[in-house]
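Enquirer: pasting a predicted model and its sequence here:
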Amino acid sequence: MTGETQTRTAIVLGAGMVGISCAIHLRKRGWDVTLVEKTKPGAETSYGNAGVLSRGSVLPVSYPGMVFDVPKILMGKTNAVRFDLSGLARAFTWAPSFLMNGTKARNRKISDGLSALVAHCVQEHEILMEEAGAASHLAKRGWIKVYRSEASFQKTAFEREMLDKHGVRYAVLEPEDLAKLEPNLEPIYVKGLHILDTASVDDPGALCAAYADLFKALGGRIEIGAAKSIGETGDSATVQLEDGRPLSAENIVVAMGPWSANLLKTAGVSLPAFEERGYHRHYRAEGNAVLNRPINDVDGAFVIAPMAAGIRLTCGVEIAAFDQPKTPRQLEAVLPKAREAFPLGDTTEDEPWLGRRPSLPDSLPAIGKAPCHDRIWTCFGHHHIGLTTGPISGRLLAEMMSGEKPIIDPKPYDPARFR
């Protein structure tokens, strides 16, 4: 470990993939770090996803022409996005800016910032996995997007242009190629797009737990508690926990995923964040069927991924009030389509899992000093790629806080860009 004569102190709020990564990288630089989580590491957003370390996520969530799909979304005619009326009022605070980013010109610019992060995603994870003794969770077989019609595949032209621009390797698959790679996938697809540089993990929650153990082995502390408010005065920053306990350090990092924006408001920081809700559920594979890598059925609006707990089925985005009760209609709607594609048997769980993804209108995270603050830092807003980019984001923030030359240009992620 390296560090200055006087130990610097930090409190990292949030022990999902991003927060744990921030804490590890600060600890590696000699910081005295307390990691605060309301439940246990990796139990919230980072637990539920397709397990993909996606080198190919170089495009924002808002795509060219998305504005024309809004009526279809609002009328509930797509499983890719479900809009609940409970989320309608808040949508006006972020939706216009979000849709404005859905042009090819804006996508091209945003893709530079996304590519800089995801270019490091697999190798940064591999470093931490080796140190944490968690390399057995990793598979380096890429992942495949599949298409049920030629017209659907042709819509990927712009995506492939951006993959080419950023040097992401991929292969276009014909039905016979798909059959060789995934022999138990039903022959219902006319094309596939194999993102070759992507990896995957078989238990995101367990991986987070392993990284949390690594943080403790490096000398870090984990405190269980929910943050109620934050602030800074002079040479210190303070967190007030809901149980009444105060915690203080020289710096605070807010890495609480979808809970970050509301906490930042207690320090007078307003960022146009929103939450994308999503569901998953595990199923048994019938017979001796095997799935070798995550498969994204673009037309069916679902992903099936091989996990330690079974085949994980994930569905599209639900926009609803933060605490709206579970309404897993999207998951129920895509299950028959998923069974058309792969022999899914009975579920292994009593009910679906619900999680929330933290997003910002330009699909870039907020990494850096909070506006108008010197001791409050942010690292959140990674939408669907928090698992993918947690380690590189944590490294970038730790380098910035430590006064080191950052591994990538941090400007695209500056939280002040929304002022």
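Expert: Sure, I can see it.

Enquirer: use CA for all of it now, contacts and neighbours both
Expert: Fine.

Enquirer: and for the closest residue to Ala301 other than its chain neighbours, the neighbour number?
Expert: Across the structure, with CA to CA, 6 or more residues apart in numbering as the measure, the residue nearest Ala301 apart from its sequence neighbours is Ala80 (5.1 Å). Other residues within reach of Ala80 by the criterion other CA atoms under 10 Å amount to 18.

Enquirer: got it, and Leu114?
Expert: If you count neighbours by other CA under 10 Å, Leu114 ends up with 25.

Enquirer: so which strand or helix has it?
Expert: helix 104-118 (DSSP states H and E).

Enquirer: if we can go back for a sec, gap between the residue nearest to Ala301 and Ile319?
Expert: Separation of Ala80 from Ile319 (CA to CA, to the nearest Å) stands at 11 Å.

Enquirer: one more to weigh against that first structure:
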Amino acid sequence: MDDVIILGAGIVGVATGIHLLRRGRSVTLVDRSAPGHETSFGNAGIIQREGVRPHPFPRDLTTLLQVGLHLSTAARYEPLALPKLAPPLLRYWWESSPEHYRRVVESYAPLIGRSIIAHSDLIAAAGPEAEKLISRDGWYLVFRTAEKMAREEGKARADHERFGIGYEMVGWPALKALEPSLLGKLVGAVHWTDPWTVRDPGALVTAYFELFKRMGGTFVSGEAGRLSAEQGSWRTTVGGRQVVARQAVIALGPWAPDMLEPLGYRLPLFVKRGYHMHYHPKDGAELNHLLLDTEVGYAMAPMTRGIRITTGAEFAMRDAAPTPIQLGKAEAAAREIFPLGERVDPQPWKGARPCTPDMMPIIGKAPRHEGLFVGIGHAHHGFTLGPATGELLAQTMTGEATAIDIRPFRMERFLGG
């Protein structure tokens, strides 16, 4: 019998396994997919140290109308999904009020503050295969209008003063010098200087997984059956093989409810789906930095496979058929500012971001069971926060003091206790 079963081999599960192995625990990691090939695979590749403000539900009428009329690239909804999504989305809207949101940011900022620290630790331990994927020169929030740029400069200044986030304002001439292939349509950018970017997020998780294996961790490939507590241990069956451990961690991202609900935990979780596609540059063009076209709502990043475009949020059921409408809009907008060539991938990649109504993850012990722990609900920041979450879970599970206060992230906030 192992010490720990971890269900889910995304970045949260792998990082949790590494931190537990460091503390002398034996660990079995279970997933039906290759490690890092689900939600961890398809993001924009930013370790978002600047991301102290999680994405709130829009409350201004203009944005709500754009989304409601399907005019927005940053967000869209699937009408048939609304009856099931309405309760958590209404709570999401409520939690996004200015008073509630201020409290969320206060709790969230220390967690984001661990992001670079925790990734740096694992990158150094994983070695050259991880290090070669990392760029440490930040990313650029680009603008099409001076009015939007001025508003965002004010927010950047406030976050610098309050949280110490590094930034620089970059006008169009300087941005053009940094990115000579840009075509125009932009007035400048906020250069967030603290974050790191990754040229292949899936490959970084694979490098972390290789570290997990070198440290003695075990991986079992297959669909995990129902998780059950019996005689002081946790059990599941994977492909006819029984896996047993003293403790269990659920790090299944958007699939966590499938395992939690049979145990009596009905949480107001929902997903924001997203898409990506890679492109060849046209006529020898080069993209040197990640750009987020904030007034349209997509990111464009240089990746190993080409230039990756990632979309905003699609509110739909987790397993519904792909509807990559936003990708088409994002591609058209990207061609206005950069000479994109042909698509590289045969079809768009689709993933689901696991979200909570209060925009904060669930990290810690499940309150109704001994030996059961959870790390889910990271929304847009799962790739950023995976190593920090793994560190905090391992500290909690082994009785250590946690690096930050994790009480704001307890599951109990959704269970009335």
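Expert: Nice, I can see it. The shown structure was predicted, so the numbers you read here are calculated from the model rather than taken from an experiment.

Enquirer: need the TM-score from the superposition.
Expert: Taking TM-score structural alignment, normalised by the length of the second structure as the basis, the two superposed chains have a TM-score of 0.95; 412 aligned residues with a CA RMSD of 1.7 Å.

Enquirer: the second structure: which residue goes with the residue nearest to Ala301 of the first structure?
Expert: In the second structure, Ala80 of the first structure lines up with Ala74, judged by TM-score structural alignment.

Enquirer: can you give me the buried ones in the longest helix along the second structure?
Expert: Counting residues, the longest helix found in the second structure (DSSP state H) is helix 146-163. Going by neighbour count (16 or more other CA atoms under 10 Å), the buried part of helix 146-163 of the second structure is Met149, Glu152, Glu153, Ala156, Arg157, Asp159.

Enquirer: same thing with stretch 264-279 of the first structure?
Expert: Of the residues in stretch 264-279 of the first structure, those buried under the neighbour-count criterion (16+ other CA under 10 Å) are 264, 267, 269-279.

Enquirer: those: which two are farthest apart?
Expert: Of all pairs drawn from these, the greatest distance, 31.6 Å, lies between Ala267 and Tyr279 (CA to CA).

Enquirer: three-state assignment of Glu286 of the second structure?
Expert: Per DSSP: H, G, I helix; E, B strand; the rest coil, the local secondary structure of Glu286 of the second structure is coil.

Enquirer: how far away is it from Ser181 of the second structure?
Expert: Using CA to CA, which is the criterion applied here, Glu286 of the second structure is 6 Å from Ser181 of the second structure.

Enquirer: run through who's touching the longest helix of the second structure.
Expert: Contacts of helix 146-163 of the second structure from elsewhere in the structure, counted by CA atoms under 8 Å, 6 or more residues apart in numbering, are Ala109, Phe143, Ile165, Gly166, Tyr167, Met169, Val187, Gly188, Ala189, Val190, Glu295.

Enquirer: for Leu392 of the second structure, state which of those is nearest.
Expert: Ranking the contacts of helix 146-163 of the second structure by separation from Leu392 of the second structure, with CA to CA as the measure, puts Ala109 on top at 15.0 Å.

Enquirer: burial measure for the closest one, as a count.
Expert: Other residues within reach of Ala109 of the second structure by the criterion other CA under 10 Å amount to 17.

Enquirer: what does it correspond to in the first structure?
Expert: When the first structure is aligned by TM-score structural alignment, the residue opposite Ala109 of the second structure is Ser115.

Enquirer: who are the contact partners of that match?
Expert: Taking CA under 8 Å, 6+ apart, we find Ser115 of the first structure in contact with Arg55, Ser57, Val58, His166.

Enquirer: any chance of those in CSV, plus distance to Leu397 of the first structure and secondary structure?
Expert: As requested, those are arranged in CSV below (distance: CA to CA, whole Å; DSSP: H, G, I helix; E, B strand; the rest coil):
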residue, distance to Leu397 of the first structure, secondary structure
Arg55, 20, coil
Ser57, 20, coil
Val58, 20, coil
His166, 23, coil
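
Enquirer: most neighbours out of those residues, which is it?
Expert: Neighbours here are counted as other CA under 10 Å. On that basis the top member of the contacts of Ser115 of the first structure is Arg55, with 28 neighbours.

Enquirer: aligned to it, what sits in the second structure?
Expert: Taking TM-score structural alignment, Arg55 of the first structure has Arg49 as its aligned residue in the second structure.

Enquirer: so what's its match closest to, chain neighbours aside?
Expert: Using CA to CA, 6+ apart and skipping residues adjacent in sequence, the residue nearest Arg49 of the second structure is Pro195, 4.9 Å away.

Enquirer: filter the contacts of helix 146-163 of the second structure down to the buried ones.
Expert: The neighbour-count criterion (16+ other CA under 10 Å) marks Ala109, Phe143, Ile165, Gly166, Tyr167, Met169, Val187, Gly188, Ala189, Val190, Glu295 among the contacts of helix 146-163 of the second structure as buried.

Enquirer: mind listing which of the residues you listed are in helices?
Expert: Here DSSP H is the test, and those give Ala109 as lying in helices.

Enquirer: widest-spaced pair of the buried ones among the contacts of helix 146-163 of the second structure?
Expert: If you compare every pair in these using CA to CA, the most distant one turns out to be Ala109 and Val187, at 29.5 Å.

Enquirer: Three-state assignment for the counterpart of Glu342 of the second structure in the first structure, please.
Expert: Glu342 of the second structure maps onto Asp346 of the first structure when the alignment is built from TM-score structural alignment. Going by three-state DSSP, the secondary structure assigned to Asp346 of the first structure is strand.

Enquirer: Provide a list of residues in contact with Asp346 of the first structure.
Expert: Taking CA under 8 Å, 6+ apart as the definition, contacts of Asp346 of the first structure comprise Tyr283, Arg284.

Enquirer: cool, and Phe414 of the second structure?
Expert: Residues in contact with Phe414 of the second structure (CA under 8 Å, 6+ apart) are Leu267, Pro268.

Enquirer: what does it align to in the first structure?
Expert: Structural alignment places Phe414 of the second structure opposite Phe418 in the first structure (criterion: TM-score structural alignment).

Enquirer: in a strand, Ala15 of the first structure, correct?
Expert: No: according to three-state DSSP, the state of Ala15 of the first structure is coil, so it is not within a strand.

Enquirer: which position in the second structure pairs with it?
Expert: Under the pairing rule here (TM-score structural alignment), the equivalent of Ala15 of the first structure within the second structure is Ala9.
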